[in-house]
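1. have a look; sequence and predicted model below, questions after that.
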Amino acid sequence: MRILIISDTHGRTNTIRDVLDTVGDIDMFIHLGDVCGDEEYIYDNVTCPIHMVAGNNDWDSDLPMQEEFMIGRYKVFITHGHRYSVHYGTDYLQELVKYDGYDIVMYGHTHVQNLERYGGAYIVNPGSLAYPRDGMNGKYMLLEFDQHGTPFFAENELKPKRRMRSIFEDMWGDREE
């Protein structure tokens, strides 16, 4: 099973299109909020099961604030994270693991990739596909399982498909020395 995990696309449909083209076939698609209107594109273009939650910028969305589901034998909880104070750490998410028995907790909101273990559980943030705060390139994760069912999370960057222009080119144009 191959699962694409993204977050914080903020209406930049091109980043979703680019990551789908980059990763190829997937068995599940997870978006952790701040979809900002890209729901229709996702529903129209993703053919596998989709799990999406609303973020703090999805005030006009009908998406749920959080969702619980199973991936194989793993109990999964997804949320955007803004209601769990994730800018200050994952303490509240660790409480979910401790008291509700989740094996995998996924969140977004911080725009920074994070992969940590708490007890036997995984707490993961794929970073932001559109506006990363931990580098220049958009971030995402792939979750795959080995033959024994052990999960492996791969932290990835979406490489730009075109050359970025510098602010100085915009201001002064290409200059010959």
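-> Cool, the structure landed. Residues are numbered from 1 along each chain as shown.

2. C-alpha only now, for contacts and for neighbours.
-> Fine.

3. centre of the chain to the helix or strand harbouring residue 117, how far?
-> Using DSSP states H and E, residue 117 falls within strand 113-118. Chain-centre distance of strand 113-118: 13 Å, with CA atoms, centre = their mean, to the nearest Å.

4. who are the packing partners of the very next helix or strand once past it?
-> Proceeding N to C from strand 113-118, the next assigned helix or strand is strand 121-126, under DSSP H and E. Contact partners of strand 121-126 among helices and strands, from 3 or more CA pairs under 8 Å, 6 or more residues apart in numbering; DSSP states H and E: helix 91-100, strand 104-106, strand 113-118, strand 138-145.

5. excluding its backbone neighbours, what's nearest residue 84?
-> Distances taken as CA to CA, 6 or more residues apart in numbering place residue 92 nearest to residue 84, at 5.8 Å, with adjacent residues excluded.

6. next up, a second structure to put side by side with the first:
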Amino acid sequence: MALELYMEFSRLSVYIGVISDTHDDARAVRAAGEAFRRAGVAAVVHAGDWTSPFSMLKLRRALGEGVPIYTVFGNNDGDRYTAAKRAADAGVEVLGEAGIIVLGGRKIGVYHGTALLLVEAMAKSGMFDVVIYGHTHRVDIRRVNGTLVVNPGEACGCAEEKKTAALLNLNTLEVELLDL
């Protein structure tokens, strides 16, 4: 019986929400949080450029309690002191400029992406199952030497005029793009 339960559990999909470049777009933050909640994500990874740290509270409210949120700083996250304070209030773990998290047995590198050379180096390093980044405001989903690279595009829609986020299945390493 225990083996059957384990096998059944291992077939379940474990999703995480992936978002970047929210740039204070409260509607997009709320829409992403609600979509992630409906999908039953195990965690959310934000690849930077919240712009205002108050957006973290908006995502927490839309997502609900109990789901971990991880983030890195982006180049537009200027007030890092207040961001760290608000992150603590919202239950968001700030990883700094870049970070490593392990979710669903997958090692995930997270970086905002201001230096694309570093994104490529992370992908080619063999250290990660997944590399998540943002900054370019363009969707980028590809494999590099077996590493899945994911840029969910921009949640704010301010550059490409398309508001997107993503769901990442940690079991299959498949990505579903979400229109916000």
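-> Happy to help now that I have it. Quick caveat: nothing in here was measured; it's all calculated off a predicted structure.

7. quick check: TM-score for this pair?
-> TM-score for the superposed chains, counting by TM-score structural alignment, normalised by the length of the first structure: 0.75, backed by 148 aligned residues with a CA RMSD of 1.8 Å.

8. coming back round to it: what lines up with the residue nearest to residue 84 of the first structure in the second structure?
-> Matched by TM-score structural alignment, residue 92 of the first structure corresponds to residue 118 in the second structure.

9. swap in residue 8 of the first structure?
-> Aligned partner of residue 8 of the first structure by TM-score structural alignment: residue 21.

10. the nearest residue to that match once chain neighbours are set aside - how many residues pack around it?
-> In space, and not counting its chain neighbours, residue 21 of the second structure is closest to residue 49: 4.7 Å by CA to CA, 6+ apart. For residue 49 of the second structure, the neighbour count with other CA atoms under 10 Å is 24.

11. for residue 49 of the second structure, which three-state class applies?
-> Put simply, residue 49 of the second structure is coil when judged by DSSP: H, G, I helix; E, B strand; the rest coil.

12. now swap in residue 130 of the first structure and tell me
-> coil.

13. neighbours around the equivalent of it over in the second structure, how many?
-> For residue 130 of the first structure, the aligned position in the second structure is residue 156, judged by TM-score structural alignment. Residue neighbour count, defined by other CA under 10 Å, stands at 25 for residue 156 of the second structure.

14. please name the residues that touch the nearest residue to residue 156 of the second structure once chain neighbours are set aside.
-> For residue 156 of the second structure, ignoring the flanking residues on the chain, the nearest one in space by CA to CA, 6+ apart is residue 22 at 4.8 Å. By CA atoms under 8 Å, 6 or more residues apart in numbering, residue 22 of the second structure lies in contact with 28-29, 49-51, 154-156.

15. am I right that residue 65 of the second structure falls within a strand?
-> No: checked against three-state DSSP, residue 65 of the second structure lies outside a strand; its state is coil.

16. how much space between it and residue 55 of the second structure?
-> 15 Å (CA to CA, to the nearest Å).

17. who's more crowded, these two?
-> The residue with more neighbours, out of residue 65 of the second structure and residue 55, is residue 55; 22 against 10, by other CA under 10 Å.

18. does the more buried one count as helix, strand or coil?
-> helix.

19. report how many residues lie close to the nearest residue to it once chain neighbours are set aside.
-> In space, and not counting its chain neighbours, residue 55 of the second structure is closest to residue 24: 6.0 Å by CA to CA, 6+ apart. If you count neighbours by other CA under 10 Å, residue 24 of the second structure ends up with 19.

20. so is residue 24 of the second structure in a helix, a strand, or just coil?
-> Residue 24 of the second structure is classified as coil under three-state DSSP.

21. list the contacts of residue 50 of the second structure.
-> Counting by CA under 8 Å, 6+ apart, residue 50 of the second structure has contacts 20-24, 56, 74, 76-77.

22. against residue 29 of the second structure, how distant is it?
-> 9 Å.

23. re the thing from before, measure the residue nearest to residue 55 of the second structure to residue 47 of the second structure for me?
-> From residue 24 of the second structure to residue 47 of the second structure the distance is 14 Å (CA to CA).
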